[in-house]
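Student: Whatever this is, show me its structure:
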Amino acid sequence: MSNQQAQQAQINPGIRRRRKDTDAAPEIATLELHAWGNLGDTLANFEDGVINVFGGIPGERVRARIIRYRRRRRQHVSAIVGEVIDASPHRIDPPCAYFGACTGCQWQHIDYDHQLELKRQRVANALGEYPELRRIIVSETLPGPQMFGYRNHARFTIRESGMLGYINRLTRRFVKVDDCALMHPWINEALRALQGKAAETTQLSVRYGVNTGDWLIQPTMHNPDIPLPTGQTHYWEQMHDRHLRIASPSFAQVNTPQAERLATIVSERLRLDGTETLVDAYAGVGTFAVLLADSACRVIAIEESSAAVNDAAVNIEGITNLEFVCSRTEDYLDSLDDPPDAVIIDPPRVGCHPATLDALIRRKPKRTVYVSCDPDSLARDLAYLVAGGFAVSSVEPVDMFPQTYHTECIATLVPAVTLPADGQPEDTPL
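Tutor: You can find the predicted model right below:
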């Protein structure tokens, strides 16, 4: 290996390169990292603009490999840290050998306490974009019980000779992976069993029931050398004392232990006493609805995915006070005969449809708990609801995704009240 090739391998180890790239010297630049950007990257001035830099921390001075590519007729430039000249006190050695080659984890190089604070700041900054939300105090991020080995779902890309791995977000190159630090140990065992044997497909999904030992591998593999059954249509998971069926297309949280804690917090914030009508909007396979059915008089779950509703039909068997509706939340919520006492909103990353927010404003439930995986869409929707007569009583980040920049968040809302002159009543923003 030439000196140039050795330097390139050090800057970005593990990336499989086309033959024409092997002799090309990498473009290296010394950069000052001055702020956080999108997707967990840092920002640095370079040439005539600002670029995203993977693997840095603001305040650091680094040598980084410059990545240039064209997309939609535009030239894009980014960088990957290769050498740290002046390190942040929060920098640690990432334990994964693929860090930098695989961009699935953005923050393995940051100590965990600082990751939690960055996520709290991320939520606070999103709220701060709206004047009506700036007084809200964001709670400290609830840490995950496991920093590694927590993911119950992996989606692998398949390349030549049936190799399994990931695509680097910046270079768009395939990275063969034999062990993923975020995956549950069983998924890594399955990965090694499938490695080099899955050439009949280009994508492979592996899902595992952490509390049941059940699994799902899709699509069906026909290679007789694969030692695991594949092609399952669903698998089973247990949360608290309930078994849940989850089909391949259905959504489920990837961190089962933290999802159980999430459900507990949602229950605590709703403060149900058994007399209420509870609506679980964007209900998925019915996790919240099933777990909270014993605490409410009536539960109505709304979900538009037919696959998830089919799962829910199995999951709610024997629960007599729970009804599941296959519909879009924005179409159904406002059609209820009686206004609900409590509502859970757990929308996709894009947030709620405006019609859903309008229905909440008209119905004014006594308590609404909004579960979000995107601080920006959460802040946008909270500002809309506050303008419509709600008050935000708490915002609590929950770390469902350690070692990444992603943040789950629970916001609790109540109808706004007039503040007394001598203080704040319970359930009003701090």
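Student: alpha carbons only for contacts and neighbour counts from here, please
Tutor: Fine.
Student: So which bits of stretch 167-187 are buried?
Tutor: 167-168, 170-171, 173-187 (16 or more other C-alpha atoms under 10 Å).
Student: what does stretch 89-103 give?
Tutor: By neighbour count with 16+ other C-alpha under 10 Å, stretch 89-103 contains the buried residues 91, 94, 98, 99, 100, 101, 102, 103.
Student: next structured bit after the host helix or strand of residue 67?
Tutor: Here residue 67, judged by DSSP states H and E, is contained in strand 61-71. Using DSSP H and E, the helix or strand that follows strand 61-71 in sequence is strand 74-86.
Student: Going by contacts, tell me the helices and strands next to the next helix or strand after that following strand.
Tutor: The C-terminal neighbour of strand 74-86 among helices and strands, as given by DSSP H and E, is helix 112-128. Here helix 112-128 touches helix 375-387, strand 390-398, going by 3 or more C-alpha pairs under 8 Å, 6 or more residues apart in numbering; DSSP states H and E.
Student: The last one to helix 375-387, inter-axis angle?
Tutor: Pointing back at strand 390-398 there. 160 degrees (axes from the mean of the first three to the mean of the last three C-alpha atoms, to 10 degrees).
Student: can you list contacts of strand 390-398?
Tutor: Applying C-alpha atoms under 8 Å, 6 or more residues apart in numbering, the contact partners of strand 390-398 are 119-120, 123, 136-144, 262, 361, 364, 382, 385-386, 407-417, 426-430.
Student: ok, now stretch 348-358?
Tutor: 282, 329-331, 333-334, 372-374, 377-378, 381, 384-385.
Student: For these, which PyMOL command selects only the ones that are buried?
Tutor: This is how PyMOL selects the buried members of those, with burial counted by 16+ other C-alpha under 10 Å:
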select buried, resi 282+329+330+333+334+372+373+374+377+378+381+384+385
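Student: Mind putting the contacts of stretch 348-358 into JSON lines with distance to residue 316?
Tutor: Below are the contacts of stretch 348-358 laid out as JSON lines (distance: C-alpha to C-alpha, whole Å):
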{"residue": "282", "distance to residue 316": "16"}
{"residue": "329", "distance to residue 316": "19"}
{"residue": "330", "distance to residue 316": "23"}
{"residue": "331", "distance to residue 316": "23"}
{"residue": "333", "distance to residue 316": "20"}
{"residue": "334", "distance to residue 316": "24"}
{"residue": "372", "distance to residue 316": "24"}
{"residue": "373", "distance to residue 316": "25"}
{"residue": "374", "distance to residue 316": "29"}
{"residue": "377", "distance to residue 316": "30"}
{"residue": "378", "distance to residue 316": "29"}
{"residue": "381", "distance to residue 316": "30"}
{"residue": "384", "distance to residue 316": "33"}
{"residue": "385", "distance to residue 316": "31"}
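Student: Another for comparison:
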Amino acid sequence: MNKRKNSGYRKSGKNRNKSEKQYGQQPTARRSRTGGKSQGANDGRERSKKTVTAEVSCSGLTNDGKGIVQWKGKRLEVAHLMPGETAEVLVSTTGRTVKTELKRITNRSKDRVKPPCSYYYDCGGCQLQHMSERAQKRVKQETVEALMKSFGKPEPIMAMDHPYDYRNKSHTTFGLNKNRQIIGGLYAQNTHDIIPMDRCLIHDPKADEVVNTIKNMMKSFKMQPYNEDTRRGFLRHVLVKVGKVSGEIMVVLVAATSVFKGKNNFVNALRKTHPEITTILLNVNNRNDSMVLGDQEKVLFGKGTITDTLCGLKFDISAKSFYQINPVQTEKLYKKAIEMAQLTGKETVVDAYCGIGTIGLIASKKAGKVIGIELNKDAVRDAIGNSKRNGVKNARFYQGDAGHFMVQMAARGEKADVVIMDPPRSGSDEAFLSSVVKLQPKRVVYVSCNPVTQERDLKYLVKNGYAVESIQPVDMFPQTNHVETVVSLELKL
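Tutor: Next comes the predicted model:
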């Protein structure tokens, strides 16, 4: 998963919340939406740009789901092209930069489907909606198998029965269109141009309903969306978090200023339409950077957090805390990870990168002792609170660098039987991996949201005395190119 543990996450043209534009039976060329300011700066470059139409055949896919083709001896990548297909592709060259755009498919794959989302080809958040569910599973399975072939054959991927409506967190940006009407939606791919949308097919439907209500309320409350260029206006984003089991809903209004005229009336009107909302917060972000959430936060209604249940335990979720986006698949992933740990009730388990303590607390039910380590102090506070909330007596959480913590454990002669690690997309670094080797746990369970960096890290562990026992892919984000993997390793020294 694309993780930023317990922090405000960054906005991007490649938002993980998506949709798409209906292109009928075949995708066609899409014009880029370039703002006036950047276009003026690129006039000279545009004059030297050359675009030709090339006929190509797709021989395979990249790790991020793009089609691989050959053109004039060069390997090119084409979005939305599938293996075995032939197509006409626009190839644009500017100096040494080569860009491609799918123009027309001349020979279609039997696995190609019409994307169900009307914003798909503009949004870019989903990358695989043009593939059947069967093809998506196959592509992700083959991706993991290719990366992990030196370690063994992965198990069949754990897919999702209903691969839509799964995201328990959504983020919507607001602005004005050229007719000065308020719009809300997601950024077009690689731009800051907002695609107006009412529904994203992988969002929780209730979250989209709340956002649409807010958008419709803005005019009557004379609430202006924030303009990044003029730095005027009030509302920048709306973040919604939904407890999939509890049904609780958090709404975070991200504003450019703390001055919120008519806030009580606004909150009352929103709750009248959506009584299921259990808490509303005002987050103030007056920075001019890519972070969505600011440092200032005020609770306007409710307790400021929501609670949800995962693997039988209750977790408190704040606006900034990291909590798995797809809880249905997360339960499958965590149960598999704990199964791989082979716990008997006596083991000492280190939960590195523990976040708010989810996997460590779930593992505590089968372990002798759990030690969770997390760099973010707010996450540690949440983990301790979650431990008390669930009556867990055999788990302790510490703020600090997990690698340093484990080196100190080894220096004191302390042992750990199992290390569970769940790093961000960049994977671990050699300093952390060397600390695992120094501590010498009998077993390592490596949960990864990026099998590319995981494969790199596994090479280090294997080189230093560990052997891969099993590899399990999990489809955490259907319709996207992302795939999660959990790998178990055993010490062989």
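Student: Can you flag the buried ones in the contacts of strand 390-398 of structure 1?
Tutor: Using 16+ other C-alpha under 10 Å, the buried members of the contacts of strand 390-398 of structure 1 are 119-120, 123, 136-139, 141-144, 262, 361, 364, 382, 385-386, 407-416, 427-429.
Student: Residue in structure 1 paired with residue 172 of structure 2?
Tutor: Using TM-score structural alignment, the partner of residue 172 of structure 2 in structure 1 is residue 156.
Student: can you check residue 78 of structure 2 too?
Tutor: Aligned by TM-score structural alignment, residue 78 of structure 2 pairs with residue 53 of structure 1.
Student: Let me see the contact set for that match.
Tutor: Residue 53 of structure 1 makes contact with 33, 41, 42, 43, 44, 64, 78, 79, 80, 81 under the criterion C-alpha under 8 Å, 6+ apart.
Student: Which of those are buried? Put it as a ChimeraX command.
Tutor: A single ChimeraX command selects the buried members of the contacts of residue 53 of structure 1 (16+ other C-alpha under 10 Å):
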select :33,41,42,43,44,64,78,79,80,81
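Student: Quick check: residue 55 of structure 2 touching residue 86?
Tutor: Yes. The criterion here is C-alpha atoms under 8 Å, and residue 55 of structure 2 meets it with residue 86 at 7.2 Å.
Student: out of those two, which sits in the busier spot?
Tutor: residue 86 (20 against 16; other C-alpha atoms under 10 Å).
Student: which residues sit in contact with the residue nearest to the more buried one when sequence neighbours are not counted?
Tutor: Excluding the flanking residues, the one nearest residue 86 of structure 2 by C-alpha to C-alpha, 6 or more residues apart in numbering is residue 57, at 4.3 Å. The contact partners of residue 57 of structure 2, taken as C-alpha under 8 Å, 6+ apart, are 69, 70, 83, 84, 85, 86, 87.
Student: And those, which is closest to residue 369 of structure 2?
Tutor: Distance to residue 369 of structure 2, by C-alpha to C-alpha, is smallest for residue 83 among these, at 48.7 Å.
Student: Report the secondary structure state of the closest one.
Tutor: Recorded secondary structure, residue 83 of structure 2: coil (DSSP: H, G, I helix; E, B strand; the rest coil).
Student: Let me know the distance separating it from residue 70 of structure 2.
Tutor: Going from residue 83 of structure 2 to residue 70 of structure 2 by C-alpha to C-alpha, to the nearest Å gives 13 Å.
Student: Which one's more surrounded, these two?
Tutor: More neighbours surround residue 83 than the other of residue 83 of structure 2 and residue 70, with 17 against 14 (other C-alpha under 10 Å).
Student: Correct me if wrong, but residue 385 of structure 2 is in a strand.
Tutor: No. Read with three-state DSSP, residue 385 of structure 2 is helix and lies in no strand.
Student: Identify the residue nearest it in space, chain neighbours excluded?
Tutor: In this structure, residue 385 of structure 2 finds its nearest non-sequential neighbour in residue 316, 7.9 Å apart by C-alpha to C-alpha, 6+ apart.
Student: Please report how far the one you found lies from residue 386 of structure 2.
Tutor: In terms of C-alpha to C-alpha, residue 316 of structure 2 sits 6 Å off from residue 386 of structure 2.
Student: quick one: which of the two has more around it?
Tutor: Set residue 316 of structure 2 next to residue 386 and count neighbours by other C-alpha under 10 Å: residue 386 wins out with 22 against 18.
Student: That one corresponds to which position in structure 1?
Tutor: Match for residue 386 of structure 2 (TM-score structural alignment): residue 315.
Student: Tell me the spacing between that match and residue 240 of structure 1.
Tutor: Residue 315 of structure 1 is 14 Å from residue 240 of structure 1, by C-alpha to C-alpha.
Student: and what of residue 163 of structure 1?
Tutor: Residue 163 of structure 1 is 37 Å from residue 240 of structure 1, by C-alpha to C-alpha.
Student: which of these two has more neighbours?
Tutor: Neighbour comparison, residue 163 of structure 1 and residue 240: the larger count goes to residue 163, with 22 against 12 (by other C-alpha under 10 Å).
Student: isn't the more buried one right up against residue 196?
Tutor: Yes. Residue 163 of structure 1 is within contact range of residue 196, at 4.5 Å (criterion: C-alpha under 8 Å).
Student: Let me know the angle separating the strand holding residue 67 of structure 1 from strand 74-86.
Tutor: Angle, strand 61-71 of structure 1 to strand 74-86, by the same axes, to 10 degrees: 170 degrees.
Student: Now find how far off-centre strand 61-71 of structure 1 is within its chain.
Tutor: A distance of 26 Å separates the centroid of the chain from that of strand 61-71 of structure 1, by C-alpha atoms, centre = their mean, to the nearest Å.
Student: Buried ones in that strand, by neighbour count?
Tutor: Using 16+ other C-alpha under 10 Å as the test for burial, strand 61-71 of structure 1 gives 61, 62, 63, 64, 65, 66, 67.
Student: could I get the residues you listed as JSON lines with distance to residue 204 of structure 1?
Tutor: JSON lines is the format used below for the buried residues of strand 61-71 of structure 1 (distance: C-alpha to C-alpha, whole Å):
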{"residue": "61", "distance to residue 204 of structure 1": "39"}
{"residue": "62", "distance to residue 204 of structure 1": "36"}
{"residue": "63", "distance to residue 204 of structure 1": "35"}
{"residue": "64", "distance to residue 204 of structure 1": "32"}
{"residue": "65", "distance to residue 204 of structure 1": "30"}
{"residue": "66", "distance to residue 204 of structure 1": "31"}
{"residue": "67", "distance to residue 204 of structure 1": "28"}
